[in-house]
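Participant: Provided below for reference: sequence and predicted model.
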Amino acid sequence: MTQPAIPPLPHDIGGTGSQRELVLRVMPMPADANHNGDVFGGWIMAQVDIAGSVLPARISRGRVATVAVNEFVFKQPVSIGDLLSFYASIVRVGRTSITVHVEVIAERNPANPQVVKVTEANLTFVAIDREGKPRVIEQHA
């Protein structure tokens, strides 16, 4: 018996021209969920923060810190056993800061595969030096 293929997802988020990149994949475990088997929103937020920092750290060539969570939307619950893929794209690069859009896609139910967007967020990171002070991103130097 052939299983249905998981549909491909578009790489251009909202027609912005910004290519999205897979930056993290993780499967939540029982310790990450409540007694009903729903994964804690705070756990998902922490994973989004990690995933969101990947591109800014690469672009700024160094340390970054989260300075704002501009938007965070939980679209569907996440369950133990869902395979989560975190896609990030750059929204804006400023003199010392970078804003990123993160989408979280869940692959669930291996017997009858489904792919759903469960979360999306916009976060802003600032490039920082060893003392934790903002630093200019090289392309703006």
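Facilitator: Perfect, I can see it now.

Participant: alpha carbons only for contacts and neighbour counts from here, please
Facilitator: Fine.

Participant: Can you tell me the element F72 falls in?
Facilitator: Using DSSP states H and E, F72 sits within strand 64-74.

Participant: packing partners for that strand?
Facilitator: The elements that strand 64-74 packs onto, with contact taken as 3 or more CA pairs under 8 Å, 6 or more residues apart in numbering; DSSP states H and E, are helix 41-60, strand 114-127.

Participant: Can you give me the buried ones in it?
Facilitator: V64, A65, T66 (16 or more other CA atoms under 10 Å).

Participant: here's the one I want to compare it with:
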Amino acid sequence: MTESIYKVHIGDFFVEPRMLNHLRITHGGAMIRECDSALGLLAEKYVNGRVLTVSIRDFSFKQRTHVGDRIDFEVTMIATSTHTMTFYVNVLMLGFGRQPVTVGEGVFVFIAVDENFNPSPVPALEVHSSDQEKFIRAVRKRYGLSLDDVAAA
């Protein structure tokens, strides 16, 4: 059984002054860089090898973040192909004594590569519960991705 990447939390960090733009809020590029790095680590673990970012299919910012805000990424793999993995990320702002708040979300695609940067195989996505299946279907529908190959084992 392949490890399931379903609502996995990764990338917990605090916004630092170097991450701000001229408006003194978190620069979008800084947030995307952190997200891409965290997702890349999960993708490398999944394939037990190297990966490259193919595309950021979508990324939207829902709320501003500032210095000292604690950020976490909740990640779900929503698709695989022969050589690629597609991830949905929910960017959360965490606070002491309060519920997490979604401050961004997006869809990233990675390709597995060998040491010569040639495409390498990716294990097929395995869905392990009906809750996971429903979640993946909802995300894929929202982003206009195929629903054909999503089924709980």
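Facilitator: Alright, I've got the coordinates. Since we're looking at a predicted model, the values are computed, not measured.

Participant: Excluding chain neighbours, give the residue nearest to the residue positioned nearest the centre of the second structure in space.
Facilitator: Central residue of the second structure (CA atoms, centre = their mean): V89, 3.4 Å from the mean position. Leaving aside its chain neighbours, V89 of the second structure sits nearest to V75 (4.6 Å; criterion: CA to CA, 6 or more residues apart in numbering).

Participant: which residue lines up with the one you found in the first structure?
Facilitator: Under the alignment (TM-score structural alignment), V75 of the second structure pairs with A88 of the first structure.

Participant: list the contacts for that match?
Facilitator: R20, E21, L22, V23, A51, G52, L55, V100, H101, V102, E103 (CA atoms under 8 Å, 6 or more residues apart in numbering).

Participant: residue in the second structure matching K75 of the first structure?
Facilitator: In the second structure, K75 of the first structure lands on K62 (TM-score structural alignment).

Participant: repeat for S53 of the first structure
Facilitator: Checking TM-score structural alignment: S53 of the first structure goes with G40.

Participant: How about residues contacting stretch 130-141 of the first structure?
Facilitator: Contacts for stretch 130-141 of the first structure (CA under 8 Å, 6+ apart): I59, S60, G94, R95, T96, S97, V126, A127, I128, D129.

Participant: what about G68 of the second structure, neighbour count?
Facilitator: Residues near G68 of the second structure, counting by other CA atoms under 10 Å, number 11.

Participant: mind listing what it touches?
Facilitator: F14, V15, E16.

Participant: Quick one: buried ones out of those residues?
Facilitator: Neighbour counting by 16+ other CA under 10 Å classes F14, V15 among these as buried.

Participant: Which ones among the contacts of G68 of the second structure map onto strands?
Facilitator: When the contacts of G68 of the second structure are checked against strands (DSSP state E), the matches are F14.

Participant: Looking at the contacts of G68 of the second structure, which is nearest Q99 of the second structure?
Facilitator: Here the nearest of these to Q99 of the second structure, counting by CA to CA, is F14; it sits at 16.7 Å.

Participant: What's that closest one aligned with over in the first structure?
Facilitator: Using TM-score structural alignment, the partner of F14 of the second structure in the first structure is M27.

Participant: what separates its match from I59 of the first structure, distance-wise?
Facilitator: Using CA to CA, to the nearest Å, one obtains 27 Å as the distance from M27 of the first structure to I59 of the first structure.

Participant: how about F13 of the second structure, what does it touch?
Facilitator: Going by CA under 8 Å, 6+ apart, F13 of the second structure touches R70, I71, D72.

Participant: Grab the nearest non-local neighbour of the last one.
Facilitator: For D72 of the second structure, the nearest residue in space outside its immediate sequence neighbours is D12; the separation is 4.4 Å by CA to CA, 6+ apart.

Participant: one step back: any chance you could list what contacts the strand holding F72 of the first structure?
Facilitator: By CA under 8 Å, 6+ apart, strand 64-74 of the first structure touches 49, 53, 56-57, 118-128.

Participant: Buried ones from the residues you listed, can you make that a PyMOL selection?
Facilitator: Applying 16+ other CA under 10 Å to the contacts of strand 64-74 of the first structure leaves a buried subset, and the PyMOL line that selects it is:
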select buried, resi 49+53+56+57+118+119+120+121+122+123+124+125+126+127+128
